[in-house]
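# Model the structure of this input:
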Amino acid sequence: MEVYHAGSRALQERAGVREAADHVGRSVGQDIKPVAAAFLALQPLLVVGAADPATGGVWASPVAGTPGFVRATGPRRMSVTGGVHAGDPLAPALATPGTHVGTLALDPRTRRRMRLNGRLRPVPEGFAVDADRIFSNCPKYLQKRDLCATVPRTPGTPRHGTELTVRQRQFVAEADTFFLATVHGQGADAGHRGGNPGFVRVLSPRELLWRDYPGNSMFLTLGNLATDPRAGLLFLDWTTGTALQLTGEARTEFGADGQRRVHFTLAAAVETEGAVPLRWSAPAYSPANPDPAG
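Next comes the predicted model:
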């Protein structure tokens, strides 16, 4: 599988970063190296992105557990014990063999993150992913948080809607982090977006906007959106474990000022209290975060 498809290449050419992207792309592989296996084994949280096989909607979901619940069980296989709760919108996808999934293991304690994308295989204790792509990302725009406690929580009944409530809009507007799932013809991807509170603007109950900050020059997420606008967003309350999951479509807008902005239109929202049994500390914001008003 090529590292980049036509959508990513078009964005790289437009930004004039193709040579840099080729350099970064050489770090993408299929094998889970020992350092990557050790990193996975320490994580209490994994974000999974995929498309619902029935509706086609793209979602990002949190999966949490005691460190060791995610582990390498072969040179190209990651196994996950457990999974999403029964009411999670990705539950059908994670029960379907062959589903393309993107996963992101992100450690706020160390500002490290690793992506592993591939095909899913349900197993009795959870699911496994046969890897197509494995690579790490830089710590840019990652807020540092310490894990305070693992809290016994029973996920609440999911609340569904097609517009954000007033409280949900405030939650999004105050967020410093969200996770973004996208898809393309050869797979799926789960990524991270971060910034100071206010970096995501709520334009209406169904519209969000955020600036695309300079990154690693790969343009994987925006490249996917250039070929398939479906997207899934996940916002977490790092204290209470509430998860707000959004699905819809996103498009990249190119401003005369040279900045890129992503406009998201909501199709459906799912809010679940106590979805994640983890309580994290208040953040230390990344020094790379731009002023959201800038």
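# rest of the way, CA atoms for contacts and neighbours
Will do.
# Look up how far T73 lies from P34.
P34 is 11 Å from T73, where distance means Cα to Cα, to the nearest Å.
# Another for comparison:
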Amino acid sequence: MEQTNNVTEFVLLGLSQNQELQKTLFFMFLLFYTVILLGNLLIIVTIKRSQRLNSPMYFFLSYLSFVDICYSSITAPKLIADSLVERKTISFVGCIAQLFGAHFLGCTEIFLLTVMAYDRYIAICKPLHYTTIMNKGMCSWMVAASWVGGFVHSLVQTLLTTHLPFCGPNVIDHYFCDVHPLLKLACTDTYIIGLIVVANTGMISLSCFLVLIVSYIVILVTLRNRSSEGRLKALSTCASHITVVILFFGPCIFIYMRPSTTFSEDKMVALFYTIITPMLNPLIYTLRNEEVKSAMRKLWSRKAISSLLHLFIYCVPK
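Got it, this is the predicted structure:
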């Protein structure tokens, strides 16, 4: 007998049911989302407009910032809007679209962070071959492969979920539609699909994380033979990337490297890779990078001077 889907919308419980706390969350996450947009846009514009920031590292960083903007936009606007209403609902189609977008962009970010680690490995361990290996064509191919890999991964997750029957209840104890909370609501046995989710999302997160750890161990071993100045510069760049990797991969592994079970802590943990990391990325990559800070000062000081000149010319009486 064929099972049908009787659910047309889902009710999200969000981060809290307390009305006073929700008002605080509204202003807090509105601020976070604004920082995400402005911070990542600042990095993208600075890299695109600065002639000094034309290395593969900054090429990948600009795409990482773009993915961060898109990724946070999947969940943050809905989270902010839901903080103002008592009953938080999302249509079935909207829920599936949010699931697809979150996994598509989240997995793309995982692959981009792995590619950035490979770039640092080649730059430090094989400096004489760096320009040959990391040429423009190779960098573009790596970015394209990251997008395709994220799309294929998300497509698998979404197709597995949409083929499940949902006949009620329709309450999701989360602030966005994710695969584990949806599997919990399905009116059928989801054990096998839960294992596939672990093998898909969990193993991608874990395997990429292990690749990153091994690459940085090799980098640290290689740096022992470098001068103190070169070692400090390389370590500064790598430290920024390692910080982002830990903040992003740790929560992902915690949530997706287990069967389809949910914990009350999952919502708070998910904030790290959906909002906190995209917000901190611009700060981490700029505060620890003198080249980016210098390029920002030069670019935006020129912009400010140009704006003042235009304003002066406009205001001078004819």
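# Please state their TM-score.
After superposition, the two chains reach a TM-score of 0.23 (TM-score structural alignment, normalised by the length of structure 1), with 133 aligned residues with a Cα RMSD of 7.3 Å.
# Look at P34 and T73 of structure 1 and report which has more neighbours.
Comparing P34 of structure 1 with T73 by neighbour count (other Cα atoms under 10 Å), the higher total belongs to T73, at 14 against 11.
# which parts of whatever helix or strand that one lives in are buried?
Assessed by DSSP states H and E, T73 of structure 1 sits inside strand 70-74. Neighbour-count burial for strand 70-74 of structure 1, with 16 or more other Cα atoms under 10 Å as criterion, is recorded at V70, R71, A72.
# do the same with stretch 107-123 of structure 1
107-108, 111-122.
# Which one of those residues is nearest to Q168 of structure 1?
Of all these, Q168 of structure 1 sits closest to P108, with 23.3 Å by Cα to Cα.
# mind listing the helices for the stretch 101-250 of structure 1?
Remark: helices assigned in the stretch 101-250 of structure 1 by DSSP state H, counting those that start in this stretch are 166-173, 220-227.
# do the same with structure 2
Secondary structure of structure 2 (DSSP state H): helices located at 19-49, 56-82, 92-125, 130-133, 136-162, 179-185, 191-197, 203-223, 228-256, 266-271, 277-287, 290-315.
# Return the member of the buried residues of strand 70-74 of structure 1 nearest to L45 of structure 1.
Ranked by distance to L45 of structure 1 (Cα to Cα), these are led by V70 at 8.6 Å.
# what residues are up against the closest one?
Residues counted as contacts of V70 of structure 1 (Cα atoms under 8 Å, 6 or more residues apart in numbering) are L40, A41, Q43, L46, M78, S79, V80, T81.
# got TSV for those residues, with neighbour count, secondary structure and distance to A269 of structure 1 too?
Output for these, formatted as TSV (neighbours: other Cα atoms under 10 Å; DSSP: H, G, I helix; E, B strand; the rest coil; distance: Cα to Cα, whole Å):
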residue	neighbour count	secondary structure	distance to A269 of structure 1
L40	26	helix	29
A41	15	helix	31
Q43	20	coil	27
L46	22	strand	20
M78	22	strand	29
S79	22	strand	28
V80	22	strand	26
T81	18	strand	26
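# Throw those into JSON lines and include distance to T103 of structure 1, thanks.
Output for the contacts of V70 of structure 1, formatted as JSON lines (distance: Cα to Cα, whole Å):
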{"residue": "L40", "distance to T103 of structure 1": "11"}
{"residue": "A41", "distance to T103 of structure 1": "14"}
{"residue": "Q43", "distance to T103 of structure 1": "13"}
{"residue": "L46", "distance to T103 of structure 1": "7"}
{"residue": "M78", "distance to T103 of structure 1": "10"}
{"residue": "S79", "distance to T103 of structure 1": "12"}
{"residue": "V80", "distance to T103 of structure 1": "11"}
{"residue": "T81", "distance to T103 of structure 1": "14"}
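# Identify the single longest helix in structure 1, thanks.
Max-length helix for structure 1 by DSSP H is helix 6-15.
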